[in-house]
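Colleague: Sequence plus the predicted model coming up.
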Amino acid sequence: MIIEKVLNNNVLLTKNEKGKEMIVMGRGISFNKSIGDPVDEHKIDKVFMLHEHEFTAKLAELLNNIPLSHLEIVNDIVKHANEKLGTELSDNIYLSLTDHITFAIERANKGILLKNAMLFEIKRFYKREFSIGLDALKIIEDTLGIKLGEDEAGFITLHIVNARMDSTEMTSTLKMTEMVHSILNIVTYHYGIVLDESTLSYSRFITHLQYFSMRVLHKEVHETGEDFLYSQIKKTYVKAFECVSKINDFLEKTYDVSLSKDEYVYLTIHIQRVTERNSME
């Protein structure tokens, strides 16, 4: 392998024997090296062989503008996640999560705290991924001495969830999109309204539906059996609960799955919020 571009002392751009671009990381692998020099393969710690040239270029550009320690942190997080989840996360996470952590650290240094509006749901529905998010905070603190809060653990969790979703087949993604579209149609016809896509409530609702549809397709059922909350929601938000019952009927007929009481509660609350917001406009 020959060096195509030196990004910094520890990261370089090269190509494999098939001419595919690779970003190679290793301590001192580029030190005192120039374009055209052979790559010291004994120093290689991590190889990013990305399928799209555009994506490789974006990661290379990012690495030119951030400390190497941020990528190393993400590398440690991804390794830990792969071991804990027994899977291989999409390479896309090296770009998205490194970028996110860089800005999170910048915000923390400026005393800017960003609230995660979906933290409660993230903790509830993605327990394994959230535990990895908390471990990620420990990795960041141990490496940089910067302490981030649970809100950031929630954001990291979503990056991990997305990276798992990216690694699935395209057919699953299409099914997920179809399911979200069908549920939105059920809500629209049940209420006889057009949802306002510019609202925060709508954005939260769509995000919830995306992750919910992924769980349905993966046959992941979450149930804590909180009968009291289920009963209260059913009494309080009658129309929204009826809408969720229609969604449940659709899921049973189309995907052979039934909503858990937890999902009844969360979908009802989201539908109540998004339709309430519409009626106020």
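Modeller: Ah, there it is. Values in this document were obtained by computation on a predicted structure and should not be read as measured data.
Colleague: Could you use CA atoms for every contact and neighbour count after this?
Modeller: Noted.
Colleague: Do a quick rundown of the helices in the stretch 51-200 of the chain.
Modeller: With DSSP state H, counting those that start in this stretch as the criterion, the stretch 51-200 of the chain has helices at 53-63, 68-85, 92-109, 119-125, 127-144, 150-166, 170-191, 200-217.
Colleague: one more structure, for comparison:
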Amino acid sequence: MVALADHLQMAVKRNELEPELTSNPNPLSAEVHHLYPEETRLATEILERTNNWLAEKGIPPLPPAEVVAISLHLVNAGFRTEDLAETYVMTGVFEQLFEVIDSSFGITLDRQSVNAARFITHMRYFFVRVHHDGQLNDGMSVLRNSLEISHPDSVACAERLSQILSLRLGAELSSDEQTYLALHVARLAEDRGTTAD
């Protein structure tokens, strides 16, 4: 909450001094709206209430672009970390993973689906596990063998995702993390989204 309050205070000051800069759209806008719909909803409400309070004080309102920054603060708060840099990295990685899944299956996944939300939640906790050197290691080889037979494309896609994650996070994924990744990919592929042209 302190980080969010500090952000809002600085945003008000920036908006008063350089309103032309604060009105520019945030480059992460599309990703944040797709990946964090609940945080975006709450951020929109926070911005609305903030702007109502500012109007009472005769202070110019904050622009709609602030929703993205507020959303990221809320995401960050969910991990009890004060470093927004990790949240920015995580958001970029999520979008990259979705793009790989899209291209692997020739679809455009619905980022608002239940399975997409489950995938994002799994990945958010994966980031926490990697940060604390505690990846899953439950002996899921039977599940992996089953997925290799029933969903070989999902396993292959999960291996590509694992390589990206290893490069981006500097940590090799455990076999179990790869298996859970393949399971989520299989669920996402079954949604099928919309077919890419």
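Modeller: Structure's in. What do you need? Keep in mind that what you see is a predicted model, and the values were worked out from it rather than measured.
Colleague: Got a TM-score for the two of them?
Modeller: After superposition, the two chains reach a TM-score of 0.55 (TM-score structural alignment, normalised by the length of the second structure), with 130 aligned residues with a CA RMSD of 3.2 Å.
Colleague: hang on, the earlier thing: which stretch among the helices of the stretch 51-200 of the first structure is buried most, on average?
Modeller: Each of the helices of the stretch 51-200 of the first structure was scored by mean neighbour count; the highest is helix 150-166, a mean of 21, by mean count of other CA atoms under 10 Å.
Colleague: Kindly calculate the angle that that one makes with helix 92-109.
Modeller: Going by axes from the mean of the first three to the mean of the last three CA atoms, to 10 degrees, helix 150-166 of the first structure is angled at 170 degrees with respect to helix 92-109.
Colleague: about what we covered before: export the helices of the stretch 51-200 of the first structure to a markdown table and tack on distance to Y230 of the first structure?
Modeller: Converted to a markdown table, these look like this (distance: least, CA to CA, whole Å):
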| stretch | distance to Y230 of the first structure |
| --- | --- |
| helix 53-63 | 45 |
| helix 68-85 | 31 |
| helix 92-109 | 36 |
| helix 119-125 | 16 |
| helix 127-144 | 21 |
| helix 150-166 | 25 |
| helix 170-191 | 20 |
| helix 200-217 | 18 |
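Colleague: Please identify which of these is closest to N248 of the first structure.
Modeller: helix 170-191 (9.7 Å; CA to CA).
Colleague: so what secondary structure elements neighbour that closest one?
Modeller: helix 200-217, helix 238-255 (3 or more CA pairs under 8 Å, 6 or more residues apart in numbering; DSSP states H and E).
Colleague: out of those helices, which comes closest to R107 of the first structure?
Modeller: It's helix 200-217; of these, that one is closest to R107 of the first structure (CA to CA) at 22.0 Å.
Colleague: Now the helix or strand just after the closest one: buried residues?
Modeller: Where DSSP states H and E defines the elements, the next helix or strand beyond helix 200-217 of the first structure is helix 227-236. Within helix 227-236 of the first structure, the residues that count as buried by 16 or more other CA atoms under 10 Å are 230, 233-234.
Colleague: what do we get in the second structure for T173 of the first structure?
Modeller: Using TM-score structural alignment as the criterion, T173 of the first structure maps onto T87 of the second structure.
Colleague: shouldn't that match be in contact with N76?
Modeller: Yes - with contacts defined as CA atoms under 8 Å, T87 of the second structure counts as touching N76 at a distance of 6.0 Å.
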